[in-house]
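1. Got a sequence here, can you build the structure:
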Amino acid sequence: MQLADTPTRPPRKDLIKAFTAALSGTSLEWYDFAAYSVASALVFGDLFFPSQDPLSGTLLAFSTYAVGYLSRPLGGFVFGRLGDVLGRKQVLVTTLLLTGIATVLIGLLPTHGQVGSLGAVLLVTLRFAQGVGIGGEWGGAVLLSSEFGSDKQRGFWASAAQIGPPAGNLLANGVLAALAALLSTQQFMAWGWRIAFLLSAVLVIFGLWIRVRLEETPVFQQLKREGEQSSAPLREVFTREPRALLAAILSRVGPDVLYALFTVFVLTYATKELGLPQSWAVAGVMLGSTCQLALIPAAGWLSDRWGRRRVYALGAVGGAVWPFLFFPLIGGGSAPMLVVGVVVGLLWHSLMYGPQGAFVSEQFSPRLRYTGCSLAYTLAGVIGGALAPLLFTSLFAYFDSWIAPACYLFGTCVVTLAGLAISPRAARAE
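-> This is a model prediction of the structure:
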């Protein structure tokens, strides 16, 4: 079966519903990620992992840096396969429920003071469940929106899943900032932090309402009618489309590392190395994320006209070069330049991230798309996003220079360009 226009063009209202359904799921994912990261820094250490308990201390490090990422490939393997066998919609309802329920339950957990180390064990378990659900979410979210559109508009519609990171980050930071402003420190530590996790139920309910009412994608309906579903999509991806999988994985590494530099490492660098107030670095990240709400779908739209690889490659080249300009520009401790630099960095990220959903999905034949997309997303996340913050910090500490982190990012952007170059369906992504 060839990659073709949607068999039956759905009404525009279905396209909008699919776009919203994809956006809501990935927004929930990144809302959970941001809320968990902040809570880990502010409250989890005291409430679940007291220093006098060595077991809890180990679990804290494991849950914060490993579990959420290491469990994602499991979700990609399990739900990616089911998405190609059972359908996109059914699996996406399950992944949304799994991620959402795990997040809400974190807000209800008993602390170490109430149940001892059991509280930490339960927290790690729920973090693991979050990762499994997230691992199966992205590939399906991309397909849910893109397979309702036509080939000529796939870049724009597939960008719905890509708006999730800035939307989720903005929402989580907004909720946490409001809680911090309205509550005393004692109130926030006692119960206020729980509200951030319990509020994710609103996103879950909204996402379910949209997804349950949505029809299965036209592409999968045609696969089902013609009996072309794969009975072993995992095996087929590795044996029949390994080049597509490699290209998709490599293409994702650079954007993940670039995002980590300009949303995570920059916060530490600005405060500890430049002596700037963290509020300025946070302002840059928040302003850049706000701009990305428009820049990401715009980049997806642009890829429909200029070509997927051209727009993606432009972002990769810009992302590779920009750190070598960014760090000298902020070296004098200019807070406004820090904000501008972060915003520009996230602009280059948007040029890669906007076309990414369409580019990755187009590498795989329709009958293997969910599995291929999920594997590419989760495996690239482990070698890219999961390691990037630690590597940036370690390289800077070892060499005592920003040049080492900049070279690391440069190398990962080159890896992304290599992925674009070897893509087997390059003619469709020019």
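2. Please count neighbours and contacts with C-alpha atoms only from this point.
-> Noted.
3. Which residues are in contact with the residue nearest to the spatial centre of the chain?
-> Nearest to the mean C-alpha position of the chain, by CA atoms, centre = their mean, lies Pro165 at 5.6 Å. Pro165 makes contacts with Thr26, Ser27, Glu29, Trp30, Tyr31, as judged by CA atoms under 8 Å, 6 or more residues apart in numbering.
4. The residues you listed in helices, which ones?
-> Thr26, Ser27, Glu29, Trp30, Tyr31 (DSSP state H).
5. Out of those, give me the two with the largest separation.
-> Farthest-apart pair in these is Thr26 and Tyr31; separation 8.4 Å (CA to CA).
6. Sequence B follows; please return its structure for comparison with A:
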Amino acid sequence: MSNPEKTERPAPGRTAVATLAGTTLEWYDFFLYGTAAALIFDKQFFPSLSPAAGTLAAFSTLAVGFVARPLGGLVFGHFGDRIGRKATLVVSLLLMGIGSTLIGLIPNYDSIGFWAPVLLVALRVVQGIGLGGEGAGATLMSMEHAPEGKRNLYAGFPQMGTPAGLVLANLVFLGTNKLVGDSAFTAWGWRIPFVLSFVLVAVGLVIRLRVTESPSFHKVLEKDEVVRFPLAESLKVGFPRLSLTLLAVVANSAVAYVFMVFTLSYGSKDLDYDKQFLILSVTGAAVLWFATIPVWTRVADRHGRRTMFIGGSLAILAWCAAFFPLLDTGSTGLAVLALAGMGLIIPVTHCVQGSIIADTFPAHVRYSGSSLILQAGAILGGGLAPMISTALLNSGGSSAGVTWYLVAICAVSLVGAVALFRLVPDGAPAGAPGATDAAAPLPEIGGEAWTAPR
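-> A predicted model of the protein is given here:
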């Protein structure tokens, strides 16, 4: 297999920035949809339904993207393990940008009737496939370029794209609303941020095309370890580690989407908070999330992931118990506190979940295996969370059911994390002995001479 990039000198810093830029743009598109689903799409695409049913229908189209993500993860994971990380990440960025741009051009229900929500769902599937290929691939690309002792830090750069994309989406959403006015924004102005995706993705492609292929994938090619069916090969890690890794990360996704998406709908429609106040508060919390990821990833590189991850899981559980009671007071000050608390606590576990998942698999099947865990967690957690929360709110008439739902899923993840770190101390790479000494050399796995990441 030809390898034209092999002679290029890897640039870890440039690669980390490129993965951050790419994931920011992809999450911009994804969160733009989530914000529009919470505030706009019920009126544009489901006007014949009641407000509650329209919101539930809009969140159902949000969930469709999560259902499509495993398909993207499987397809892009397969080719990422066979032909390389770089090419697949370029295609995933294109898919997301094209899908988002076309969403901004769909006629609404009043114009074409039934076909409006059909087209919305179809393009949401395209978005989901694109993001399904992005999530694991960007983490691998950055992590596999990492200098020694900075594996978690570099794996955290693509994770920063999540809050950065949220901030960008909300600022563009608010800015456009301010520019055209509320009535015009609801009627047609919401389309502008989606069409803007075309420009942003073009910029992202220029950045992404300049990075070199992953050194780990080069080693896989050199040792002729490319396998025909990498997903099937990745399952040899074993059910206990696969299932516990999935359980450990599922709560973070659920909590994040309730915080980022459901809160906008619930706060504005049920608690009468000002829409712009909520979006600005969530945006401010996302800035905290973004800024603290490098802090926590450095802690993980120096002191280990185990204590930090389990402590973060406990903190998320406790804050979920307090989150909606604080919002329900109707106090803007306590609402800001509730949202800011999420922005400070979510990154403790979010920042290292990418490296934990990646370290579950050897290099020659890492893209496929990581995509499987990441997208399964996204469906079980984030994809269904806003819809489940809306259904619980409608059936119970209060946020208590949503609180219990979040607490329960956090408890499941906490148990999964404790069991995972007992099975594999500090999330050492698959096949490694149960030593926790970060300096202890491990046997070669999938063509890489490993040193146990903390």
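7. The residue nearest to the centre of the first structure maps to what in the second structure?
-> Superposed on the second structure with TM-score structural alignment, Pro165 of the first structure falls opposite Thr162.
8. Secondary structure element holding its match?
-> Applying DSSP states H and E as the criterion places Thr162 of the second structure in helix 151-180.
9. before we move on, what about Tyr367 of the second structure?
-> If you go by DSSP H and E, Tyr367 of the second structure is part of helix 366-378.
10. cool, Ala449 of the second structure as well?
-> If you go by DSSP H and E, Ala449 of the second structure is part of strand 448-451.
11. Map Arg369 of the first structure across to the second structure for me.
-> Counting by TM-score structural alignment, Arg369 of the first structure lines up with Arg366 in the second structure.
12. so that match touches Ala232, yeah?
-> No: with contacts counted by CA atoms under 8 Å, Arg366 of the second structure stays clear of Ala232, the gap being 11.5 Å.
13. what about the two, which has more around it?
-> Between Arg366 of the second structure and Ala232, counted using other CA atoms under 10 Å, Arg366 has the larger neighbour count: 28 against 12.
14. what number of residues lie near the residue nearest to that one when sequence neighbours are not counted?
-> When the adjacent residues along the chain are set aside, Arg366 of the second structure lies closest to Ala358, with 6.3 Å between them (CA to CA, 6 or more residues apart in numbering). Neighbouring residues of Ala358 of the second structure were enumerated by other CA under 10 Å; the total is 30.
15. And Ala358 of the second structure, how far from Leu123 of the second structure?
-> As for Ala358 of the second structure, its distance to Leu123 of the second structure is 29 Å (criterion: CA to CA, to the nearest Å).
16. likewise Leu334 of the second structure?
-> 38 Å.
17. quick one: which of these two has more around it?
-> Neighbours were counted for Leu334 of the second structure and for Leu123 using other CA under 10 Å; Leu123 has more, 23 against 16.
18. show me what contacts the more buried one?
-> Neighbour list for Leu123 of the second structure: Gly99, Ser100, Leu102, Ile103 [criterion: CA under 8 Å, 6+ apart].
19. quick one on the thing from earlier: and which of the ones in helices among the contacts of Pro165 of the first structure is nearest Leu97 of the first structure?
-> Closest to Leu97 of the first structure out of those is Glu29 (11.3 Å), distances taken as CA to CA.
20. What does that closest one correspond to in the second structure?
-> In the second structure, the residue paired with Glu29 of the first structure according to TM-score structural alignment is Glu26.
21. That match: how many residues sit nearby?
-> Number of residues near Glu26 of the second structure (other CA under 10 Å) recorded here: 31.
22. Pro240 of the second structure now?
-> Pro240 of the second structure is flanked by 11 other residues according to other CA under 10 Å.
23. Wasn't it part of a helix?
-> Yes: under DSSP: H, G, I helix; E, B strand; the rest coil, Pro240 of the second structure falls within a helix.
24. How much space separates it from Ile106 of the second structure?
-> On the measure of CA to CA, Pro240 of the second structure and Ile106 of the second structure end up 45 Å apart.
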